[in-house]
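predicted structure and sequence below. I'll ask about it afterward.
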Amino acid sequence: MKFTEEHEWLLLDGDEVTVGITDHAAKQLGDLVFVELPEAGAVVAKGDEIVTIESVKAASDIVAPLDGTITEVNEAIVEDPAKVNEDPMEIGWFFKMTLNDASDMDGLMDEDAYQEFIAD
């Protein structure tokens, strides 16, 4: 599992990556009340705003962590955004994507580096 400075986690499975927000981010946001996901098949570039979430505290955009193509979205969190708060690292995943270059994952933080990042 890898992590971004935008508090996203990425789990590589074969040539596909599952993406969500970290437990830390979910706690910071508070209770989610709305999630809008990209369309499967969308081609995205690192940094593109592709997910919109709203919580009781704020609205926020989630960016594409790397370049690639969205292959699947988690419709369950659109219907029930609270699933993200309940379990952001498992059932609360946002989307899956294939990467243009899997070696881009090498530039992301591992769990120890992420824990150090959020401790600051």
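Happy to help now that I have it. Numbers count the residues shown, from 1 in each chain.

hey, let's count contacts and neighbours off CA atoms from now on
Will do.

ok, and what's touching stretch 11-26?
Contact with stretch 11-26 is made by 1-2, 7-10, 84-85, 87-89, 92-99, 102, as judged by Cα atoms under 8 Å, 6 or more residues apart in numbering.

do you know how far residue 93 is from residue 58?
Taking Cα to Cα, to the nearest Å as the measure, residue 93 and residue 58 are separated by 20 Å.

could you do residue 28 as well?
Here the distance between residue 28 and residue 58 works out to 10 Å (Cα to Cα).

take this one as well and set it beside the first:
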Amino acid sequence: MTEKKYLETHEWYSLSDNEITIGISDYAQGELGDIVFVTLPEVGDEFSKGDSMVEVEATKTVAEAYAPMDCVITEINTMLDSEPEIINNDPCGQGWMVKAEVKNLDDSGMLYQEYESFIT
């Protein structure tokens, strides 16, 4: 698995061969507050870069997570159905949201150091 990369819209992703794992950053979950519900896509759903893939409902607001590149969903994190707070506790680990097959590689995300500068 490669190093995580981050987007200006506060998603992270990691690539392994032709599979991408996607979640939201620690910064994003902190800004959202306590996450109470997550609406995930279905396996087989297709997204283009920039499409809204996931809806995250928190005590403060509702936000969306966007596709970092063209992809088809291959797996969803079903633990989030009953325990959405996993995203608050471990957003870049167990709090991953979806895994997908990459359809059009666009590995233009920021490394953590760049992202850290972006959010400060």
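Great, that's in hand. It should be emphasised that the depicted structure is a prediction, and the values quoted were computed from it without experimental measurement.

looking at residue 93 and residue 58 of structure 1, which is more packed in?
In terms of neighbours (other Cα atoms under 10 Å), residue 93 is the more surrounded of residue 93 of structure 1 and residue 58; the figures are 24 against 12.

before we move on, back to that, restricted to helices, list the contacts of stretch 11-26 of structure 1.
With helices identified by DSSP state H, the entries of those that belong to them are 84-85.

residue in structure 2 matching residue 54 of structure 1?
In the superposition onto structure 2, residue 54 of structure 1 corresponds to residue 57 when matched by TM-score structural alignment.

tell me how many other residues surround its match.
Burial of residue 57 of structure 2, expressed as a neighbour count using other Cα under 10 Å, amounts to 19.

again, but for residue 66 of structure 2
For residue 66 of structure 2, the neighbour count with other Cα under 10 Å is 23.

check which helix or strand the counterpart of residue 15 of structure 2 in structure 1 maps to.
In structure 1, the residue matched to residue 15 of structure 2 (TM-score structural alignment) is residue 12. Residue 12 of structure 1 is part of strand 8-13, with elements assigned from DSSP states H and E.

cool, residue 117 of structure 1 as well?
Assigned by DSSP H and E, residue 117 of structure 1 falls within helix 111-119.
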